[in-house]
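1. The following comprises the amino acid sequence and a computationally predicted model.
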Amino acid sequence: MTDTPSFDAAGRLVAEEGFGDNAPALTVSELSGALKRMVEDRFGHVRLRGEISGWKRAASGHAYLALKDDKALIDAVLWKGTVARLPFGPEDGIEVIATGKLTTYPGRSKYQIVVESLELAGEGALMLLLEKLKAKLAGEGLFQQERKRNLPFLPGVIGVITSPTGSVIRDILHRLADRCPSRVVLWPVAVQGAGAAEQVAAALRGFDALSPGGPVPRPDLVIVARGGGSIEDLWAFNEEVVVRAIAACSIPTISAVGHETDTTLADYAADMRAPTPTAAAEIAVPVRAELLAGLRERGARMERCARRYHERGAERLAGLARLLPTPALLLDPQRQRAADLGERLRRGLGRRLSDARGDLARAGGALRPGLLRAGLDRAAHRLAAVWRVAVTLNPDNVLSRGYAWVAARPSGAVVADAAAARSAAALSLHFADGSVDVRVERTGGRAYVADKPDQPTLL
């Protein structure tokens, strides 16, 4: 089949291959694949400098952003593992150098750089990132002076977060031993490089989670320490995760990162900043010798104060004693009064004795023998008259003249009339020479007293 060459292709209804055409039509996928291979082969390793724009961390852990300058913009992606290895937290507006490879995204006809590493483009970019993070955390109040707590005067346990192999821990232990030996619990961490910030933050949270009295003692004070270095070396202590962990720690914290001229965001969040790790040990504990000297001085002052108090008390007592009257002055009036009372008692006893003698003399005059005998005779006559009446009234005296008196048995009550005798079951008849027991019998309606049954006495 031959075609007639035509330059008015737009007028064709169905596409036809022209004579000698050696560029067959490609599919979109074919072209996109070819472009992808070409881009990846040509730009398999690039270093790209630009400013971060639109930084976003997806739920999958991947991060998406764009790198731009004043004239162009390119999309970029960081896979989850790359994000975890980043030595800093990217933010919009920070100039960085991205290392990776270019690739295309056929689904949207876009090209992008897959970033394998991300670095700050010089110290200027690093300082800009630092200032932005500092402003953000300061705006949340993490650096306010009101949040800072006083350090314990003499901590029993000191927690140290630092590298276990560096000179920092040796300097701290040596300084503590010189000043005031204390118990130290070391939480070993990496102090620079990937993952250092997370380890330091985890150590702070770990110390804070310890319970008092547990197998691992809970520190009374925590020192976060690292030796000197460049700003890149100290960057882990500028990370947001470390700053927030220090601010959230309930244990008072000293930040001792770098040398005296080095400053990190951890210094702003801590309760106290030490210029060096050695200075942190000096801040943490007092000098034992100075404590002992101070105790001795205070003991001497207390002794002097007690002695002065005793001396002043003695002076006040002596002054008051001079105002008090003497014992003689107090007792002389009482002695005089006692003497007066003794004299009055002597005179009173003399008068009483004289009165008693007069009474005795008067009573003695009335006690003449003739009077006493006359009184006795009169008393004897009266007694004899009374006795005669008593003898006359004695009931037993009339019994000898043939009389008897009757008593009920067994009560012994005197029976004074016949009615009482009739009602009694048994009687006793009392005579001058003795008594006879009798019983009362009734025959034909009449009562008899019988000593013997065959000889009754009619009542």
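-> Here it is on my side, so go on.
2. Please count neighbours and contacts with C-alpha atoms only from this point.
-> Fine.
3. Look at Ile283 and give its secondary structure.
-> helix (DSSP: H, G, I helix; E, B strand; the rest coil).
4. Can you name the residues that contact the nearest residue to it once chain neighbours are set aside?
-> Using C-alpha to C-alpha, 6 or more residues apart in numbering and skipping residues adjacent in sequence, the residue nearest Ile283 is Ala274, 7.6 Å away. Counting by C-alpha atoms under 8 Å, 6 or more residues apart in numbering, Ala274 makes contact with Ile254, Ser255, Ala256, Val257, Glu260, Ala280, Ile283.
5. Quick one: buried ones out of the residues you listed?
-> Of the members of these, the ones counted as buried by neighbours, 16 or more other C-alpha atoms under 10 Å, are Ile254, Ser255, Ala256, Val257, Ala280, Ile283.
6. so the first one sits right up against Ala270, yeah?
-> Yes. With the criterion set as C-alpha atoms under 8 Å, Ile254 and Ala270 qualify as a contacting pair; they are 5.8 Å apart.
7. by contact count, what packs against the host helix or strand of Gln199?
-> Gln199 belongs to helix 196-209 when elements are defined using DSSP states H and E. Other helices and strands packing on helix 196-209, by 3 or more C-alpha pairs under 8 Å, 6 or more residues apart in numbering; DSSP states H and E, are strand 157-162, helix 240-248.
8. and with 6 Å instead?
-> On a contact count with 3 or more C-alpha pairs under 6 Å, 6 or more residues apart in numbering; DSSP states H and E, helix 196-209 meets helix 240-248.
9. List of residues touching the following helix or strand past the helix it packs on?
-> Counting by DSSP H and E, the next helix or strand C-terminal to helix 240-248 is strand 253-257. Contacts with strand 253-257, where a contact means C-alpha atoms under 6 Å, 6 or more residues apart in numbering, come from 221-226, 267, 270-274, 276-277.
10. Near Val28, how many other residues are there?
-> By other C-alpha atoms under 10 Å, 11 other residues sit near Val28.
11. Next up, a structure to set beside the first:
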Amino acid sequence: MPETPPYRDDQSDGLLAVQTAGDNAPALSISEISALLKRTVEDRFGFVRVRGELSGVKRAASGHLYLSLKDENARLDGVMWRGGAQRLGFVPEDGVEVIATGKLTTYPGRSNYQIVIERMEIAGEGALLALLAKTKARLEAEGLFAPARKRPLPYLPRVIGVVTSPTGAVIRDILHRLRDRFPTHVVVWPVLVQGPGAAAQIAAAVRGFSALEPAGAVPRPDLVIVARGGGSIEDLWCFNDEDVVRAIAASSIPTISAVGHETDTTLADFAADVRAPTPTAAAEIAVPVRGELVAGLADLHARQQRAVVRLVGLSRERLEQRARRLPAPQALLEGQAQRLDDLGDRLRRALGHRTGLAAAALAQRAAGLRPAVLGARLQQGSERLAAQRLRPSLVLQRIEAARAQVGALDRVRRSLDPKAPLARGYVLVTDASGQLVRSRVVAAGHGLLHLEFADGVLDVAPGAAPAPASPARPATKPRVAPPGDAQPKLL
């Protein structure tokens, strides 16, 4: 740093700055003094570890993390670039006490200093538990741990998905227990179960199982087990990650959380449908014991056979009891056989009596069929027929009456014939459509008229100029044809 020049009494305040020869304290620009301060702070505090409570945590769209560290008396701004923020093993929140490792620097834009954080850890197990309780309360308020969200596990899953480390003892214990109880197809999704990136892999595995198609190349599990062995709260922290908890809660497949030992509890246990105290217990919960199922089926089969045999025996006993109460078949037919014999005897007697009566009636009627009787009846009929002779006068009277009636009808027909007057010089006038024309005015409006005489028809066309009017003649009342007569009327 430049040394401070000694105070000179011979200098007096003036309007213009005086630059004397040999002056070793030249005026610096704001940028220059800011750069000097930045280098000085970074050289002096190039590596620091700061303990404080997080405040004003904000994650920018670029992924950078901006926050403040504070204690009872002071406050220090901090920034964590995107790469370091992505490697954090927890979600930073206000009120969490952390230890931040990085370097101090200045920000010339606001003339303040800040810490550039390269690594950030929770300050002690107490602070870690406080963060856990705070996250649990927030997620529980959203309803992710509600009992109503829990789903029943399938009784006998065909495929079980396991999210765990492929190299640990957990997967071996699960496979061994499943093989002993009920051999089942297992699909393992290998993930990290501790350290940076573990939470992201676990969440992706849970979502990946839900995204599998039922008929795809990889069978879709009926049940998912999220498992890990025991460890400290720091070792199990990835199962408290909010992303993991939300993935388990949103899984479309029922899940069992088997993280740690029986005394270990993570947020994944609250989000899962069932919590198992250990991975081995998760395998026991997932499937029943095959031997017990076989024994149960055998017992049910034996009970079924005993029930059938007992039912058949009871039915046979009831049938025998009812059969003993029935009368003998011969006893049922004896009365009917006797009645049949009686009716047969009565029928023979009735036929003989009926035949005798018919023979007597026939003999009585046959007595009236002698030739003498028939000849007398024929003679009587002939005499009556001869008495009924036909007289010609009666027939002739009826013929004359009919002839007179026919002549009268013919005279009426001739008088009503509309063409009879044509022989006396009358003419029947019709238009081209055959309609009768009754007046001169109507006749003048037609282009062609048909004049029917007694000896034929003549077609005429009325002249353009009307003919002189003839003296008016008294109109004669036309004769009205009888009903049903369709002949036209005469003029």
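-> That came in fine, so what should we check first? Everything quoted here is computed from the prediction, not taken from an experiment.
12. What residues in the second structure pair up with the helix holding Gln199 of the first structure?
-> Mapped onto the second structure using TM-score structural alignment, helix 196-209 of the first structure covers residues 198-211.
13. and the matching stretch, how far out from the chain's middle?
-> Taking C-alpha atoms, centre = their mean, to the nearest Å, one finds stretch 198-211 of the second structure lying 31 Å from the centre of the chain it belongs to.
14. That stretch vs the first structure, average distance?
-> After superposition onto the first structure, stretch 198-211 of the second structure sits on average 0.6 Å from its aligned residues (mean C-alpha distance after the TM-score superposition for the first structure).
15. What is the corresponding segment of the first structure for stretch 291-301 of the second structure?
-> Against the first structure, stretch 291-301 of the second structure falls on residues 289-299 (TM-score structural alignment).
16. For that stretch, buried residues please.
-> Buried, per 16+ other C-alpha under 10 Å, within stretch 289-299 of the first structure: nothing.
17. Could I get the full set of strands for the second structure?
-> Using DSSP state E, the strands of the second structure run over residues 48-59, 65-70, 75-80, 97-107, 112-122, 159-164, 185-190, 223-228, 255-259, 274-275, 428-431, 449-453, 456-460.
18. what residue lies at the spatial centre of the first structure?
-> Note on the first structure: the residue nearest the mean C-alpha position is Pro212, at 13.4 Å, using C-alpha atoms, centre = their mean.
19. Touching, it and Arg218? I think so.
-> Yes. Taking C-alpha atoms under 6 Å as the definition, Pro212 of the first structure is a contact partner of Arg218 at 5.5 Å.
20. if we compare the strands of the second structure, which one ends up closest to Arg346 of the second structure?
-> strand 159-164 (88.9 Å; C-alpha to C-alpha).
21. which residues sit against stretch 47-67 of the second structure?
-> Contacts of stretch 47-67 of the second structure (C-alpha under 6 Å, 6+ apart): 68-71, 78-82, 94-103.
22. Just the buried ones from the residues you listed, in ChimeraX syntax?
-> Buried residues among the contacts of stretch 47-67 of the second structure (16+ other C-alpha under 10 Å), as a ChimeraX selection:
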select :68,69,70,78,79,80,81,95,96,97,98,99,100,101,102,103
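23. Where do the helices of the stretch 351-459 of the first structure begin and end?
-> Secondary structure of the stretch 351-459 of the first structure (DSSP state H, counting those that start in this stretch): helices located at 369-393, 396-399, 418-423.
24. Taking the chain centroid, which residue in the second structure is the extreme one?
-> Extreme point of the second structure relative to centroid (C-alpha atoms, centre = their mean) is Ala372; 104.8 Å.
25. where's that one relative to Leu378 of the second structure, distance?
-> 10 Å (C-alpha to C-alpha, to the nearest Å).
26. Kindly report the same for Gly208 of the second structure.
-> The value you get for Gly208 of the second structure to Leu378 of the second structure, if C-alpha to C-alpha is used, is 124 Å.
27. Among these two, which residue is more densely surrounded?
-> Legend: neighbour count by other C-alpha under 10 Å for Gly208 of the second structure and Leu378, higher for Gly208 (14 against 10).
28. and Ser428 of the first structure, what does it touch?
-> When contacts are counted by C-alpha under 6 Å, 6+ apart, Ser428 of the first structure touches Val406, Ala407, Val436, Asp437.
29. What is the nearest of those to Val39 of the first structure?
-> Minimum distance to Val39 of the first structure across the contacts of Ser428 of the first structure is 162.7 Å, recorded for Ala407 (C-alpha to C-alpha).
30. looking at it, that closest one is touching Ala421, isn't it?
-> No. Using C-alpha under 6 Å, Ala407 of the first structure is not in contact with Ala421, being 8.7 Å away.
31. quick one: the residue farthest from the centre of the second structure from Gln379 of the second structure, how far?
-> As judged by C-alpha to C-alpha, Ala372 of the second structure and Gln379 of the second structure stand 11 Å apart.
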